[in-house]
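1. 3D, please:
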Amino acid sequence: MSSPSPTLARTLEGRLIVSCQAPPGDPMRETATLARLAQAAEAGGAAAIRANEPEVVAAVRASVDLPLIGLWKDGDTGVYITPTVRHALAVAEAGADVVAADATDRPRPDGSTFAQLVEAVHAAGALVMADVSTLAEGIAAAAQGADLVSTTLSGYVTGSPQQDGPDLDLVAALADAVDVPVVAEGRIRTPQEATKALARGAHSVVVGTAITAPTALTSKFVSELAQR
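-> Okay, the predicted model is just below:
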């Protein structure tokens, strides 16, 4: 098993990573806007930024002085978070300190293994965050060289728990099972839930929608008011 650099691990421990992303068609999905979101997160005390697509990764890299976790979503079904070695290397070349990639047991579009992606990213000088949906996937990813393991995909892949809140049970199980930092990510909506994730063994916590998605947040308010 590998582990992130001591400096990065200390920087992230017990702290917040802010995901600055926007879905296709959203007014926020514009490179300069997402870079400004990253600046706002830095001003608010975030420890690191998570950003999608090489162009945005490069813009964020030029805009903030924080560790940067990059990924490249390509498609919306199957393995689409940094699905191939080519995607991973492009993210690393754009300036990501850590490349986040799907590490589920589903086949990758280029026929590569997760271990091969890890090897390529390490050779490029970056670290790897494994986005997983189950305990078995997290254990396998750590064994294949992932530097961090994240619960990102729990609830979004068949066979993982379908629940409204964060999968804190998976956070705790991974923290007990792997020797690399475990990152809690997915449906964390409040500071209290983030604190609970740390209490269950998370090394750090990623929050996206609850901080950086005004369209989704507005929709929730509108929906609640319409049901009164």
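2. For the rest of this, base every contact and every neighbour count on C-alpha atoms.
-> Fine.
3. Which elements pack onto the helix or strand harbouring A136?
-> Counting by DSSP states H and E, the element that carries A136 is helix 135-143. Secondary-structure packing of helix 135-143 (3 or more Cα pairs under 8 Å, 6 or more residues apart in numbering; DSSP states H and E): strand 127-131, strand 148-150, helix 168-177.
4. Need those in a markdown table (columns: mean neighbour count and distance to K220).
-> Output for the helices and strands packed on helix 135-143, formatted as a markdown table (neighbours: other Cα atoms under 10 Å; distance: least, Cα to Cα, whole Å):
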| stretch | mean neighbour count | distance to K220 |
| --- | --- | --- |
| strand 127-131 | 28 | 26 |
| strand 148-150 | 29 | 26 |
| helix 168-177 | 20 | 23 |
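5. Please provide the structure for the following sequence as well, for comparison with the first:
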Amino acid sequence: MPAPALAPERPAAPRPLAAVGVAEDGDEVSAAVDTHAPDVVLMDLWMKRIDGVTATRRLRARQNPPEVVVLTTFDSDENILHALRAGAGGFLLQDTPPPEIVDAVRTVAAGDPILSPRITRRLMDRAVTQSDTRERARAALEALSTREHDVVQAAAEGRSNAEIATRLYMSVATVKAHVSSILTKLHLDNRTRIALLAHDAGLA
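-> From the prediction side, this is the model:
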């Protein structure tokens, strides 16, 4: 007697997603996470008091932290690298279609990273030219003193003047003086360029 045919198993339905809370600014993120215990946080970068990179770094330093997916319009190389180094598991642009955002949340919740295709392409292009760029950046940084190197390193990590002052045991005024000297020596026009140069040199 032939064995009875078995119906194929239905694939498990994806776990439903729910938005459990909203934080208006980066300084409200930790409290919102304490209240709602989300698996994944969608993080903007531009916020008034505490930016998304700092908020991400603080979240990822916690015990059993939620995953973070950056969802933003600010897609400069600096922002991408800062966010990823702060612990973000994904980086999406705000024009990403909603179904792809949902898929990204599920992917990151499962422990896998996700990047917008445009971001992936840019990082690949950056990797191709990184070697030559790194040598030029390191040569430029040789003009700095040891203390100025320390300031550059901290700035590349996205730290504010106050955070740099605390870390390096100096006053905020001294940090500002170092930043001014660095800008002059490297012929740069703002501290964003300092951070990018530091990234190019492989300091962060």
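6. what's the TM-score for these two chains?
-> Comparison of the two superposed chains (TM-score structural alignment, normalised by the length of structure 2) gives a TM-score of 0.36, and 96 aligned residues with a Cα RMSD of 3.8 Å.
7. circling back: next, the angle from the helix holding A136 of structure 1 to strand 127-131.
-> Relative orientation of helix 135-143 of structure 1 and strand 127-131, computed by axes from the mean of the first three to the mean of the last three Cα atoms, to 10 degrees: 170 degrees.
8. State which strand of structure 2 is the longest.
-> strand 67-72 (DSSP state E).
9. what about L92 of structure 2, helix or strand, and which?
-> Assessed by DSSP H and E, L92 of structure 2 sits inside strand 90-93.
10. Now the element after that strand, going C-ward?
-> Next helix or strand after strand 90-93 of structure 2 toward the C-terminus (DSSP H and E): helix 98-109.
11. tell me what that next one is packed against?
-> strand 40-43, strand 67-72, strand 90-93, strand 114-115.
12. Give me the helices and strands touching the very next helix or strand once past the first one, please.
-> In other words, strand 40-43 of structure 2. Sequence-wise, the next helix or strand downstream of strand 40-43 of structure 2 (DSSP H and E) is helix 52-60. For helix 52-60 of structure 2, the packing partners by 3+ Cα pairs under 8 Å, 6+ apart come out as helix 29-36, strand 67-72, helix 77-86.
13. Among these, which comes closest to A55 of structure 2?
-> Of all those, helix 29-36 sits nearest to A55 of structure 2, with 6.9 Å by Cα to Cα.
14. Taking helix 52-60 as reference, get the angle to that closest one.
-> Here the directions of helix 29-36 of structure 2 and helix 52-60 differ by 40 degrees (the same axes, to 10 degrees).
15. Counting neighbours, show which residues of helix 29-36 of structure 2 come out buried.
-> Residues of helix 29-36 of structure 2 classed as buried: 29-30, 32-33 (neighbour count, 16 or more other Cα atoms under 10 Å).
16. if we can go back for a sec, could I get the helices and strands packed on helix 52-60 of structure 2 as TSV with distance to P99 of structure 2?
-> Shown next, in TSV, are the helices and strands packed on helix 52-60 of structure 2 (distance: least, Cα to Cα, whole Å):
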stretch	distance to P99 of structure 2
helix 29-36	23
strand 67-72	14
helix 77-86	22
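17. now for the ones you listed, which one comes closest to A156 of structure 2?
-> Taking Cα to Cα, helix 77-86 is the member of the helices and strands packed on helix 52-60 of structure 2 nearest to A156 of structure 2, at 8.0 Å.
18. Any buried residues in the closest one, and which?
-> Neighbour counts using 16+ other Cα under 10 Å place 78-86 of helix 77-86 of structure 2 among the buried residues.
19. and which of those residues is nearest to T184 of structure 2?
-> Nearest to T184 of structure 2 among the buried residues of helix 77-86 of structure 2, counting by Cα to Cα, is E78 at 20.9 Å.
20. Quick check: that closest one vs V53 of structure 2, distance?
-> Between E78 of structure 2 and V53 of structure 2 the computed distance is 11 Å (Cα to Cα, to the nearest Å).
21. Which residue, neighbours along the chain excluded, lies closest to L186 of structure 2?
-> Nearest non-adjacent residue to L186 of structure 2, counting by Cα to Cα, 6 or more residues apart in numbering: A140, 6.7 Å away.
22. following whichever strand or helix holds the one you found, which helix or strand comes up?
-> According to DSSP H and E, A140 of structure 2 maps onto helix 117-141. Where DSSP H and E defines the elements, the next helix or strand beyond helix 117-141 of structure 2 is helix 146-156.
23. So which elements touch that following helix?
-> Helix 146-156 of structure 2 packs on helix 161-168, helix 172-186, helix 191-201, going by 3+ Cα pairs under 8 Å, 6+ apart.
24. Next, format those as TSV and append distance to L71 of structure 2 and mean neighbour count.
-> Listed next are those as TSV, based on distance: least, Cα to Cα, whole Å; neighbours: other Cα atoms under 10 Å:
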stretch	distance to L71 of structure 2	mean neighbour count
helix 161-168	25	16
helix 172-186	30	16
helix 191-201	21	20
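25. so which of the ones you listed comes closest to I114 of structure 2?
-> Nearest of these to I114 of structure 2, taken as Cα to Cα: helix 191-201 at 21.4 Å.
26. Tell me what angle the closest one forms with helix 172-186.
-> Going by the same axes, to 10 degrees, helix 191-201 of structure 2 makes 70 degrees with helix 172-186.
27. now helix 191-201 of structure 2 against helix 77-86, angle please.
-> Going by the same axes, to 10 degrees, helix 191-201 of structure 2 makes 60 degrees with helix 77-86.
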